[in-house]
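# 3D, please:
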Amino acid sequence: MITERYKRQIQLPQVGTMGQQKLKDAKILVVGAGGLGCAILPYLIASGIETIGIIDGDIIEESNLQRQILYPEKTVNQKKVTVAKTQLEALNSNVKIETYTNYLSDENAIGIFKNYDIIVDATDSIKTRYLINDACVITQKPFVYGSVYRFEGQVSVFNYKNGPTYRCVFKNNSSKITNCEDAGVLGTTVGFIGMLQANEVLKMVLETGDILSGKLLIYNILNNTQNCINFQKTETRTIDEAFFNSEYNSDKIEATCFKEAVLNKSNFIDVRELHETPKIELPDVIQMPLSVLETELKKIDKNKSYVVFCQTGKRSLEAIRILKKHQFSNVKHISGGAIAIQNNIENEKSIY
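I've put the predicted structure just below:
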């Protein structure tokens, strides 16, 4: 342990040398390397937590730079987790960083979570938060929740010592989230909420302070108002691996099953924007971007079955939710999206 490096926090009676050892031994996974992740990760690394996992499938875009402060201009179009690892290792050479360059999914969540003590939600996806919650319940891990909408942010800790879960506050996943791209956000809002999340991680590791378990902290940086809502554990469903598999796999087909869907003359809906590539060259693909899907549904027959895809499989989940809300009963989406489909087509050119 490098006591000189950490002496300012070791001086705190709530930390001391024993607390610093706890930080050194802790294993933390951060899901998402965007705005929240870029605020959370440097403080965890600087505190002396030496085992960090980062999972995110995104690449860096120019519009990210305003709030995702880990990324220099020259790293645009590079993988976020790869650049984050390099930047964080420069901050603290003692750290061991494990990177996962795919998005969190029902296939990998439980296996990854088992390797960590605390899971931190730094995403902007409601669907992913339910996935994080359920995988945390199964693996018995607490997770630190954070979200931002314009000038307001929320922070809580779920599944801490068998306490309330995300589902106790947010009963179902039918609500729609507006991301930073659509709603707009100041970098300082994201940074502030991310630091509050990092603070909850440190308190849990150090076993000190008042943990935000059973409490939803809401802070508005524009008018400096703060509200803390108390809630109880109300979710009574048993979340086990059988529940998990039925919850996340029932509407999904693998890209490797695309051949079978084509041969069965399935109806395909491409919910990507019209300019996105690769183009999937099939005669019966309906082009209906997610941004207009709900207003254009009258153009398609709800009595037919549909297979939905997007670029990587994330927007198609939202499309499934919209279709089901409007009584489309026979709908599936393709895991991996158009990229996986294109790879499958290249391997099976004879049938297309």
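# C-alpha only now, for contacts and for neighbours.
Noted.
# how about the helices in the stretch 1-150 of the chain?
3-10, 16-25, 35-47, 80-91, 109-113, 126-139 (DSSP state H, counting those that start in this stretch).
# so residue 246 is in which element?
helix 241-249 (DSSP states H and E).
# tell me the angle that helix makes with helix 126-139.
Counting by axes from the mean of the first three to the mean of the last three C-alpha atoms, to 10 degrees, helix 241-249 lies at 170 degrees to helix 126-139.
# and the gap between residue 261 and residue 88?
44 Å (C-alpha to C-alpha, to the nearest Å).
# Tell me which of these two has more neighbours.
residue 88 (21 against 16; other C-alpha atoms under 10 Å).
# For that one, which residues are in contact?
41-42, 45 (C-alpha atoms under 8 Å, 6 or more residues apart in numbering).
# do that again at 7 Å, thanks
Neighbour list for residue 88: residue 42 [criterion: C-alpha atoms under 7 Å, 6 or more residues apart in numbering].
# State the distance from it to residue 177.
30 Å.
# just residue 7 next, same as before
Distance of residue 7 to residue 177, given as C-alpha to C-alpha: 42 Å.
# how about the helix holding residue 246: buried residues?
residue 244 (16 or more other C-alpha atoms under 10 Å).
# right, and the helix or strand after it?
Following helix 241-249 in sequence, per DSSP H and E, is strand 252-254.
# how far out from the middle of the chain is that following strand?
20 Å (C-alpha atoms, centre = their mean, to the nearest Å).
# what helices or strands is that strand leaning on?
strand 331-335 (3 or more C-alpha pairs under 7 Å, 6 or more residues apart in numbering; DSSP states H and E).
# quick check: angle from the next helix or strand after the strand it packs on to strand 331-335?
Next along the chain after strand 331-335, taking DSSP H and E as the criterion, comes helix 337-347. Here helix 337-347 points in a direction 70 degrees away from that of strand 331-335 (the same axes, to 10 degrees).
# Determine how far the last residue of stretch 179-190 lies from the first.
12 Å.
# that older thread, other residues contacting the helix holding residue 246?
106, 134, 138.
# between the residues you listed, which is nearest residue 297?
Nearest to residue 297 among these is residue 106, at 28.3 Å by C-alpha to C-alpha.
# So for that closest one, what's the nearest residue that isn't a sequence neighbour?
residue 248 (6.3 Å; C-alpha to C-alpha, 6 or more residues apart in numbering).
# if I pick residue 294, what's in contact with it?
Contacts of residue 294 (C-alpha under 7 Å, 6+ apart): residue 322.
# what helix or strand is it on?
Going by DSSP H and E, residue 294 is in helix 290-296.
# buried stuff in that helix?
Buried residues in helix 290-296 (16+ other C-alpha under 10 Å): 290, 293.
# middle-most residue in this protein, spatially?
In the chain, the residue lying closest to the centroid (C-alpha atoms, centre = their mean) is residue 123, at 3.6 Å.
# Also this sequence, please, to line up against the first:
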Amino acid sequence: MSLPPLVEPAADLTRDEVNRYSRHLIIPDVGMTGQKRLKNAKVLVVGAGGLGSPALMYLAAAGVGTLGIIDFDIVDESNLQRQIIHRQATLGLPKAESAAATVREINPLIEIVVHNTALDRDNVLEIFAQYDLIVDGTDNFATRYMVNDAAVLLGKPYVWGSIYRFDGQASVFWAEHGPCYRCLYPEPPPPGMVPSCAEGGVLGVLCASIGSIQVNEAIKLLAGIGEPLVGRLMIYDALEMTYRSVKVRKDPECPLCGENATITELLEDYEAFCGAVSVEAADAAQDSTITVQELKAWQDADEKIFLIDVREPNEYEIVSIPGATLIPKGEFLNGNALEKLPQDRKIVLHCKSGVRSAEALAVVKQAGFADAVHVGGGVLAWVRQIDPSLPSY
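Below is the predicted model of the structure:
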């Protein structure tokens, strides 16, 4: 369905703006009025990562007058494979600042607002209130639900995107005209069910495919042209090169935007709601987590330990902690790994960051290995704190 323009047009365009945006101006559906609306628009991009990179660059090039960037992370070398807004020269800098510098080079005629902070329940409403439209480029469920809830509570539309390996999704959520994210996904998936891009990987160019779709939808909403993805979920398969659209209906029982909504303010703890780590894993890891320094000391002292890497084989090929035996987490969950565990050595588990090893630790402890432990921070901590000569990923 067509929707009215989200913003009013600016008073005029300067000569420089007319020259810059001329290819928009000669499109009848955009024209001078549509470009003036873009100039008058205020758009916030949440996350300057894989999706945020192309989104910020194309929103800037399109002439969105005020562009907000919120991100609290720093630029890491592993980002450069897909986060094209960052450069070798900005390694170690805050992502929000790095992104702002690139965007200013793309279009000096627009205003850039940098929010170099973590988005949380204490600041999300205040920050969102400053903008007409939100573009969600986040990569974790806790932030996605918080973005959705804040947008619904403020009555603002937002453009959502998601990527994983070769698959991408995109939609527009606007409770005033259609469903919200909770209508599509009422509950987050169980912990560990959906790996993050950091764990499962993502084809770099997929970010551009989905990020550009997000910008396309943003422009349509701001200018009031075309039929935005409200009430539709676009699914893209890069390997098969297929696009398909699925209808998403507003859930009358949705606790946030339904007829008898029970959620009238932000949740106290979105991490707890999404269960970043299962209760069983958290319980198992309590008082059974060691540091990489402790692991190194045990190895140097030739302690009787059995070090297990619960990542996937392709991750193990990239980098591994010396002396580790590879047994993927899936073998612990189906029980096949238990017969491989020695009875005369202390079981020490690790993964990339500590999440998957905590889940495997819960299984091991339930099987009777009461003194088993896992390594907090995993391979990433080992590379940073013990052997920086090893590659990171």
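# sorry, back to before: structure 2: matching residues for the helix holding residue 294 of structure 1?
Aligned using TM-score structural alignment, helix 290-296 of structure 1 spans residues 355-361 in structure 2.
# Alignment lookup: residue 122 of structure 1 to structure 2.
By TM-score structural alignment, residue 122 of structure 1 lines up with residue 137.
# so what's its match up against?
Counting by C-alpha under 7 Å, 6+ apart, the residues that residue 137 of structure 2 touches are 45-47, 51-52, 161.
# Now do it against residue 317 of structure 2, distance only.
Relative to residue 317 of structure 2, and taking C-alpha to C-alpha, residue 137 of structure 2 is found at 29 Å.
# try residue 181 of structure 2
37 Å.
# So which of these two has more stuff around it?
A count of neighbours by other C-alpha under 10 Å puts residue 181 above the other of residue 181 of structure 2 and residue 317, at 26 against 8.
# Roughly how far does that one sit from residue 281 of structure 2?
For residue 181 of structure 2, the distance to residue 281 of structure 2 - C-alpha to C-alpha - is 27 Å.
# Now the match of helix 290-296 of structure 1 on structure 1. Mean distance?
Stretch 355-361 of structure 2: mean distance to aligned residues in structure 1 after superposition is 1.7 Å, counting by mean C-alpha distance after the TM-score superposition for structure 1.
# Strands of structure 2, residue ranges please.
Assigned by DSSP state E, structure 2 shows strands spanning 42-46, 66-70, 111-115, 133-136, 158-164, 167-173, 232-237, 242-247, 289-290, 305-309, 325-326, 346-350, 373-375.
# What count of nearby residues applies to residue 238 of structure 2?
For residue 238 of structure 2, using other C-alpha under 10 Å, the count is 16.
# Please look at it and residue 166 and confirm they touch.
Yes. Assessed by C-alpha atoms under 7 Å, residue 238 of structure 2 is found in contact with residue 166 at 5.2 Å.
# Packed most tightly, which of the strands of structure 2 would that be?
strand 373-375 (a mean of 28; mean count of other C-alpha atoms under 10 Å).
# Can you tell me which helices and strands it packs against?
For strand 373-375 of structure 2, the packing partners by 3+ C-alpha pairs under 7 Å, 6+ apart are strand 289-290, strand 346-350, helix 355-366.
# which one of those lies closest to residue 99 of structure 2?
Closest of these to residue 99 of structure 2 is helix 355-366, at 29.2 Å (criterion: C-alpha to C-alpha).
# From residue 379 of structure 2, how far off is the equivalent of residue 69 of structure 1 over in structure 2?
Residue pairing (TM-score structural alignment): residue 69 of structure 1 is matched to residue 84 of structure 2. Distance of residue 84 of structure 2 to residue 379 of structure 2, given as C-alpha to C-alpha: 26 Å.
# Compare the two (neighbour count), which wins?
Between residue 84 of structure 2 and residue 379, residue 379 has the larger neighbour count (other C-alpha under 10 Å), namely 27 against 22.
# And residue 167 of structure 1, what's its match in structure 2?
Under TM-score structural alignment, residue 167 of structure 1 pairs with residue 182 in structure 2.
# show me the contacts for the nearest residue to its match once chain neighbours are set aside.
Spatially, and ignoring its direct neighbours in sequence, residue 182 of structure 2 is nearest to residue 254 (6.8 Å; C-alpha to C-alpha, 6+ apart). By C-alpha under 7 Å, 6+ apart, residue 254 of structure 2 lies in contact with 182-183, 261.
# Over in structure 1, tell me which residue corresponds to residue 254 of structure 2.
So, by TM-score structural alignment, residue 254 of structure 2 is matched to residue 236.
# and its match, how far is that from residue 167 of structure 1?
10 Å.
# go on, residue 297 of structure 1?
From residue 297 of structure 1 over to residue 167 of structure 1 the distance is 30 Å, taken as C-alpha to C-alpha.
# These two: who's more crowded?
Neighbours per residue (other C-alpha under 10 Å) separate residue 297 of structure 1 from residue 167, with residue 167 holding more: 19 against 15.
# isn't residue 40 of structure 1 right next to residue 193, touching?
No. Using C-alpha under 7 Å, residue 40 of structure 1 is not in contact with residue 193; the gap is 8.8 Å.
# Relative to residue 215 of structure 2, which of the helices and strands packed on strand 373-375 of structure 2 is closest?
helix 355-366 (33.1 Å).
# ok, and the closest non-adjacent residue to the equivalent of residue 237 of structure 2 over in structure 1?
Using TM-score structural alignment to pair residues, one finds that residue 237 of structure 2 aligns to residue 220 in structure 1. Leaving aside its sequence neighbours, residue 220 of structure 1 sits nearest to residue 152 (C-alpha to C-alpha, 6+ apart; 4.3 Å).
# give me every residue that touches that neighbour.
So residue 152 of structure 1 contacts 219-221 (C-alpha under 7 Å, 6+ apart).
# highest average neighbour count across the helices of the stretch 1-150 of structure 1?
It is helix 35-47: most buried of these by mean count of other C-alpha under 10 Å, with a mean of 24.
# Where in structure 2 does that helix fall?
Taking TM-score structural alignment, helix 35-47 of structure 1 hits residues 50-62 over in structure 2.
# swap in stretch 137-149 of structure 1?
Mapped onto structure 2 using TM-score structural alignment, stretch 137-149 of structure 1 covers residues 152-164.
# gap between the two ends of that stretch?
OK, stretch 152-164 of structure 2 end separation, C-alpha to C-alpha: 26 Å.
# same deal with stretch 286-297 of structure 2?
Note: stretch 286-297 of structure 2 ends 21 Å apart using C-alpha to C-alpha.
# Residues contacting it, please?
Applying C-alpha under 7 Å, 6+ apart, the contact partners of stretch 286-297 of structure 2 are 373-376, 381-382.
# Just put these in CSV and tack on distance to residue 130 of structure 2.
Formatted as CSV, the contacts of stretch 286-297 of structure 2 follow (distance: C-alpha to C-alpha, whole Å):
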residue, distance to residue 130 of structure 2
373, 47
374, 44
375, 42
376, 39
381, 38
382, 41
